[in-house]
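Participant: Please find the sequence and the predicted model below.
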Amino acid sequence: MDRFRAVLGLLDAVGCTYEVKETQAAGDAARFAAEAAAETVDAVAVAGGDGTINDAINGFHPATPPLGLIPLGTANVLAHEIGLATDPAAIAAALTAGRCLSVVPGQANGRRFMMMASVGFDAHVVGGVRRSVKRRIGKLVYVLSALRQLLRYPCPHLTALVDGRPVTAATLVVSRGRLYGGRYVMAPAADLATPEFQVSIFRRKGRLAMAGYSAALPLGLLNRWNLIDHVVARRVEVHARPGDPVQADGDTATALPVVIDLADQAIEVLVPPDSPVPSVGASRKTTCLERSYGA
């Protein structure tokens, strides 16, 4: 937690006031966010990973202050997406002098997500991850889970409706942003500022195909070799294999059948002053912090 303490020190140095609230269980971050009043708080800064951010945004309402990030997680996908570095000075600058990016989250059966949701093999891998192991070994936990799922899950075809059009695939990743699992590019044309999804379609079924996809992702070959297809959409429905997991932002969010669509409320996200993403708004001076040891 040295990074967290360093960020607080920098906020102190420029005269920011803040309140630290530590989460103890799922739902705490959402409750803290819902309680943050725009009249007294300029930003809700989430210290943790993408899972903690996901929890928090499910408590946002129209009067909630902008979302700020203190990335402390395993992958920090949203932080990478907006160009936020992990050094304390960059984090503090985003919180105190950042610009606002308006992002319409996705939602899976009504639960919001900021970056991506998926069904099929990918969701089974995420569902097989134990948080206690993830804290000890980091991203390696996903490799181990993938190996287990290749033995257990048959990787069959699923039939989905993508904006009403039938699609057959073994895995679907429905993305709001370009990145996945950290800095890996999954959906190259996705744009947080545009309220739509880029749906990545893994068409080949079976364990061997999934092993190949899994190896290609970190090597940057999924898109370079055109191993997957992409379509732009605003709604995805999957009714196959009831009870199978659906992952969102790196955690199991719900189960099949699922409807994935856009939320009806945009969330303002504080991005670095030099972020490559388009944004509008003024700097923020005070911060409410949420800290989680479970992300």
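Facilitator: That came through fine.

Participant: Every contact and neighbour count from this point should use C-alpha atoms.
Facilitator: OK.

Participant: What separation do you get for residue 211 and residue 149?
Facilitator: With distances taken as CA to CA, to the nearest Å, residue 211 is found 10 Å from residue 149.

Participant: Those two: which has the busier surroundings?
Facilitator: Between residue 211 and residue 149, residue 149 has the larger neighbour count (other CA atoms under 10 Å), namely 21 against 13.

Participant: In contact with the more buried one: list those residues for me.
Facilitator: Shown in contact with residue 149 (CA atoms under 8 Å, 6 or more residues apart in numbering): 121, 124, 125, 128.

Participant: Which strand or helix spans residue 214?
Facilitator: Per DSSP states H and E, residue 214 falls inside helix 207-216.

Participant: Does anything pack onto that helix? Which helices or strands?
Facilitator: helix 140-152 (3 or more CA pairs under 8 Å, 6 or more residues apart in numbering; DSSP states H and E).

Participant: Counting neighbours, show which residues of the helix it packs on come out buried.
Facilitator: 141, 142, 145, 146, 149, 150 (16 or more other CA atoms under 10 Å).

Participant: Do I have it right that the second one meets residue 129?
Facilitator: Going back to what we said before, that points to residue 142. Yes. Counting by CA atoms under 8 Å, residue 142 does reach residue 129; the two are 6.7 Å apart.

Participant: A further structure is provided below for comparison with the first:
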Amino acid sequence: MASTSRFTRVALVVNAASRTGSEAYDEAHRRLSELGVAPDVAYPVRDPARLGDVLDSVTADGCDLVVVGGGDGTLSTAIDHLARHDMALGVLPLGTANDLARTLQVPAEIGAACETIANGKLVDIDVGGMGDQTFCNVASIGLAVGVTRALTPGLKRRLGPLAYPVATMRAYRQHRPFTTYLDFPDGDHESIRVDDTIAVAIGNGRYYGGGNVISPDSGIDDHSLDVYVIPRGTARERIGVVRRVRDGSFVDHDHVIHVTTARIRLRADPEQPINLDGEVVASTPQEFVVHRNALDVLVPEDSTAAAHDG
């Protein structure tokens, strides 16, 4: 049985509007209490618009462990409010994709996730930044924005993870290519222009889109962003890329531009909306950075996703 000696005040915040959130709140509260990590304050948030206010309240309340239940959008919002504060994050994966939990090797089952929070180890992870906003998994323009808009709550409830390929097919039929401009303020790469682009992604974590790998060497503790650009190309080239998306080896395809960097400026013509961890929040042009070791997170003892660098 775990003790609470390493945390003095615990908060539980669950997005009760997420795919499994309403059932998970009571179970998580009970199980954490049984494991010796009883929440001092607990919030089942049924209106997602209130999530930011609740997290601000928790931050001001002096909690040093915040357990957040929800999907990647909820966790991205949480990281926005918790990063660079003296507190730790516990993850309860309650969404459709759960890519951050997958990156951190946190188990999907609620009881096992609570065990991780009670008995796991503390690591610090990198967080992606865009202006005053943050992201844990990926920022993207192009096809991914269309996928996000096609991923309606009803589609996710009906199909679960299978909603992603269905939404991708719908988005592709409506997509219009654009020109991409990549600039590197630190001078580590020459500027890049790509005409007839269908997708650009800037990855901080390892997974996105329900378990697709950003690149074979990507990680949330490598202090860099993985950037890839996919031009439209021929049907044969597109099929070759799609076949290699799941394991991330598509970035080695001759048709794909892939670089790693700590800072990048992204422009597009015409201007493109930007998706951060499943939420369309801004538009190009924007600059992206990696914030090293910005957040402490609890992961399983055998997780190899990150270390604690201090």
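Facilitator: In hand now; what should we look at? Nothing here was measured: the structure is a model prediction, and the numbers come from that model.

Participant: separation between the aligned residue in the first structure for residue 177 of the second structure and residue 257 of the first structure?
Facilitator: Alignment note (TM-score structural alignment): residue 177 of the second structure maps to residue 155 of the first structure. Using CA to CA, residue 155 of the first structure is found at 17 Å from residue 257 of the first structure.

Participant: My guess is residue 29 of the second structure contacts residue 39. True?
Facilitator: Yes. Contact between residue 29 of the second structure and residue 39 holds when scored by CA under 8 Å: they sit 7.0 Å apart.

Participant: Could you tell me which residues touch both of these two?
Facilitator: Counting by CA under 8 Å, 6+ apart, the residues touching both residue 29 of the second structure and residue 39 are residue 12.

Participant: between those two, which one's more packed in?
Facilitator: residue 39 (21 against 18).

Participant: so that one is in which element?
Facilitator: Short version, using DSSP H and E: residue 39 of the second structure is in no helix or strand.

Participant: what sits against it?
Facilitator: 9, 10, 11, 12, 29, 32, 33.

Participant: any idea which of these is closest to residue 250 of the second structure?
Facilitator: Nearest to residue 250 of the second structure among the contacts of residue 39 of the second structure, counting by CA to CA, is residue 12 at 38.7 Å.

Participant: which residues touch the closest one?
Facilitator: Contacts of residue 12 of the second structure (CA under 8 Å, 6+ apart): 29, 39, 41, 42, 43, 66, 67, 68, 69.

Participant: ok, now residue 175 of the first structure?
Facilitator: Residue 175 of the first structure touches 115, 116, 117, 187, 190, 197, 198, 199, 200, counting by CA under 8 Å, 6+ apart.

Participant: Residue 44 of the first structure now?
Facilitator: 33, 36, 65, 66, 67, 68, 287, 288, 289, 290.

Participant: Recalculate using a threshold of 7 Å.
Facilitator: 33, 65, 66, 67, 68, 287, 288, 289 (CA atoms under 7 Å, 6 or more residues apart in numbering).

Participant: Same question for residue 258 of the second structure.
Facilitator: Contacts for residue 258 of the second structure were tallied using CA under 7 Å, 6+ apart; they are 227, 228, 229, 251.

Participant: just to confirm, which helix or strand has whichever residue in the first structure pairs up with it in it?
Facilitator: With TM-score structural alignment as the criterion, residue 258 of the second structure lines up with residue 230 in the first structure. Taking DSSP H and E as the criterion, residue 230 of the first structure maps to strand 229-233.

Participant: Can you point out the buried residues in stretch 192-202 of the first structure?
Facilitator: 192, 195, 196, 197, 198, 199, 200, 201, 202.

Participant: could I get the contacts of residue 44 of the first structure as TSV with secondary structure, neighbour count and distance to residue 2 of the first structure?
Facilitator: What follows is those, written out as TSV (DSSP: H, G, I helix; E, B strand; the rest coil; neighbours: other CA atoms under 10 Å; distance: CA to CA, whole Å):
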residue	secondary structure	neighbour count	distance to residue 2 of the first structure
33	helix	26	24
65	coil	26	26
66	coil	23	25
67	strand	25	22
68	strand	30	18
287	strand	25	19
288	strand	23	19
289	strand	22	15
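
Participant: how do these look in the second structure, which are kept?
Facilitator: Checking those against the second structure (both residues aligned by TM-score structural alignment, their matches' CA atoms under 7 Å), the contacts still present are 66, 67, 68.

Participant: Helices of the first structure, start to end?
Facilitator: 2-13, 28-35, 50-57, 77-81, 88-97, 121-127, 131-137, 140-152, 207-216, 221-224 (DSSP state H).

Participant: so which of those is the most packed in?
Facilitator: For the helices of the first structure, the largest average neighbour count (mean count of other CA atoms under 10 Å) is found in helix 50-57, namely a mean of 26.

Participant: That helix corresponds to what range in the second structure?
Facilitator: Under TM-score structural alignment, the alignment places helix 50-57 of the first structure onto residues 72-79 of the second structure.

Participant: can you list contacts of that stretch?
Facilitator: 15, 52, 55, 68, 95, 98-100, 135-136, 277-279.

Participant: Of those residues, which is the nearest to residue 159 of the second structure?
Facilitator: Of those, the one sitting nearest to residue 159 of the second structure (CA to CA) turns out to be residue 95, at 12.4 Å.

Participant: That closest one pairs with which position in the first structure?
Facilitator: By TM-score structural alignment, residue 95 of the second structure lines up with residue 73.

Participant: Once you drop chain neighbours, what's closest to its match?
Facilitator: residue 49 (3.5 Å; CA to CA, 6 or more residues apart in numbering).
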